[in-house]
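**Q** missing the sequence, but the structure's below:
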C-alpha cells in the first residue's frame, strides 16, 4: 500500500504553520474578510503560496484554523474550587476577546457563517467543541471535590455542559464584542455568582 498524501514529501513545519496563522489574523485585523487574500497571507508569513495552499486549500479553512489556534491556548485552571476556576476561565476568555486580531477574526467568521452552513459546521468542530470540553472538565473536577452533584445521566450532563458553555461564551462575547464594556474583576465575580446559583454549587 502506498503512503498517504500526508506522509509524502517534507514534514509540515510547525513554525511555518504558526507564522501563517499569525499572518492571517494580522491581515484580517487590517483589511477584513473581503480584503484578505491567500497571496497576502503567504507574503506576510514569508512562505510560498504553494506552501500555504498545501496546508489550507481555502480561505474558510485558513481563517477557522487561525481562530482555533487562538483559543487553543485556553486551558482549565486548577485553583481548588469551582468559583475560582470559573472566574479564571472567564477572565482569560475576556482577555483573549479583547485582542484586536481575535475580534477581527471572530467578526469575519460570524458574518460569513451566517451565509455558509459548511463554515458554521467547521467553526463548531474546530473552535466551539474544544472550548466545550473545558466545561466538561470543569464539571468533572467540581464533582470530584463534592461541589456539584453527580450526573443523573450522560445526556443530562451533556445538555447542562452545553448550557453552561453557551451562557459563558454568549455573555462574555456580548460584553466585550458588542457593548465594549470591560470584563473587570468585579463584573467577573458578579457573573460567576449568577452562574453558580442554578448549579447548586456547595
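**A** Perfect, thanks for sending it. None of these values were measured; they are calculated from a predicted model.
**Q** CA atoms for contacts and neighbours, from now on please.
**A** Noted.
**Q** Can you get me a residue count around the closest residue to residue 22 other than its chain neighbours?
**A** Once flanking residues are discounted, residue 22 sits nearest to residue 66: 7.0 Å by C-alpha to C-alpha, 6 or more residues apart in numbering. Using other C-alpha atoms under 10 Å, residue 66 has 23 neighbouring residues.
**Q** and residue 66, helix, strand or coil?
**A** The three-state label given to residue 66 by DSSP: H, G, I helix; E, B strand; the rest coil is helix.
**Q** Surely it and residue 21 touch.
**A** Yes. Counting by C-alpha atoms under 8 Å, residue 21 is a contact partner of residue 66 at 4.7 Å.
**Q** about what we covered before: ok now do the residue nearest to residue 22, which residues does it touch?
**A** By C-alpha atoms under 8 Å, 6 or more residues apart in numbering, the contact set of residue 66 is 21, 22, 24, 25, 105.
**Q** List the residues that contact the last one.
**A** Residue 105 is in contact with 25, 28, 29, 63, 66, 67, counting by C-alpha under 8 Å, 6+ apart.
**Q** Check the first one too.
**A** With contacts defined as C-alpha under 8 Å, 6+ apart, residue 21 is in contact with 62, 63, 65, 66, 69.
**Q** for comparison:
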C-alpha cells in the first residue's frame, strides 16, 4: 500500500472507525478521487489487507532482534514486551478495531515466525535456566503474556490516555515478576 493511502486509511479509521471507512473518505484524505482508487483495484478490504501486512511486518522487524538475543531471561522478556508495546503504539488505530487484528495479520502476511515465537523462546530459555515461575506449557503461557501485554497496554493507552512510560512502568514489571525470577 502506498504511504499516502496508508496514512489516509489510518486517519479515516481514527475519525470514524471501521464502519465509517469508505473508499470515498480515504480518497478525500489522500487527495485522490474515489474513481481513481477503484480503477486501480483499491477496495475497502485491500486497504485493511495493507494495514494488516504492515502490522505483521512491523511486528517481525521489532521482534527478530529480541528473538535472537541472548542473556538474562527477565531482561529478554522485558525487551520482548517493550517491542510489542512499540508495535501496539504504532498500530493502535488498527488494533482498536477488533481484538482479531493480530490473528488476521498472521493469516494475511508471510512471516518467518509466529506471533508467539518471541515469547515462547524466552520462556523456554527461562525454563532451561530454572527461572520460570508457575505452571503451564510455554505456548499457553506465551499466549497469555502476549495478550496480557498487547490488549492491556492498548486499553491503558487508548481508553485511559496513559502515556507509554506510565503504562509500561505499571504493567510490564507485574507480568515479568509473575513469570521469571
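**A** Perfect, I can see it now. Note that the structure is a prediction, hence the values are computed from the model and not measured.
**Q** Would you give the TM-score for this superposition?
**A** After superposition, the two chains reach a TM-score (TM-score structural alignment, normalised by the length of the second structure) of 0.64; 164 aligned residues with a C-alpha RMSD of 3.8 Å.
**Q** quick one: which of the contacts of residue 66 of the first structure is nearest residue 181 of the first structure?
**A** The closest of the contacts of residue 66 of the first structure to residue 181 of the first structure turns out to be residue 105 (C-alpha to C-alpha; 19.4 Å).
**Q** Distance check, residue 165 of the second structure against residue 96 of the second structure.
**A** Using C-alpha to C-alpha, to the nearest Å, residue 165 of the second structure is found at 20 Å from residue 96 of the second structure.
**Q** Neighbour count: the two, which is higher?
**A** residue 96 (20 against 9).
**Q** Next up, the contacts around residue 93 of the second structure.
**A** When contacts are counted by C-alpha under 8 Å, 6+ apart, residue 93 of the second structure touches 10, 13, 14.
**Q** The counterpart of the last one in the first structure: neighbour count?
**A** Right, the one you point to is residue 14 of the second structure. Matched by TM-score structural alignment, residue 14 of the second structure corresponds to residue 29 in the first structure. Residue 29 of the first structure sits with 20 neighbouring residues when counted by other C-alpha under 10 Å.
**Q** Residue 29 of the first structure and residue 112 of the first structure: what is the separation?
**A** Applying C-alpha to C-alpha to residue 29 of the first structure and residue 112 of the first structure gives a distance of 15 Å.
**Q** Residue 15 of the first structure now?
**A** 28 Å.
**Q** So which of the two has more stuff around it?
**A** Each of residue 15 of the first structure and residue 112 has its neighbours counted (other C-alpha under 10 Å); residue 112 has more, 15 against 8.
**Q** residue contacts, the closest residue to the more buried one other than its chain neighbours?
**A** Distances taken as C-alpha to C-alpha, 6+ apart put residue 119 closest to residue 112 of the first structure, at 7.6 Å, once the chain neighbours are dropped. Residue 119 of the first structure makes contact with 60, 112, 113, according to C-alpha under 8 Å, 6+ apart.
**Q** Take the contacts of residue 105 of the first structure and write them to a markdown table, including distance to residue 43 of the first structure.
**A** Shown next, in a markdown table, are the contacts of residue 105 of the first structure (distance: C-alpha to C-alpha, whole Å):
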| residue | distance to residue 43 of the first structure |
| --- | --- |
| 25 | 13 |
| 28 | 14 |
| 29 | 16 |
| 63 | 16 |
| 66 | 16 |
| 67 | 20 |
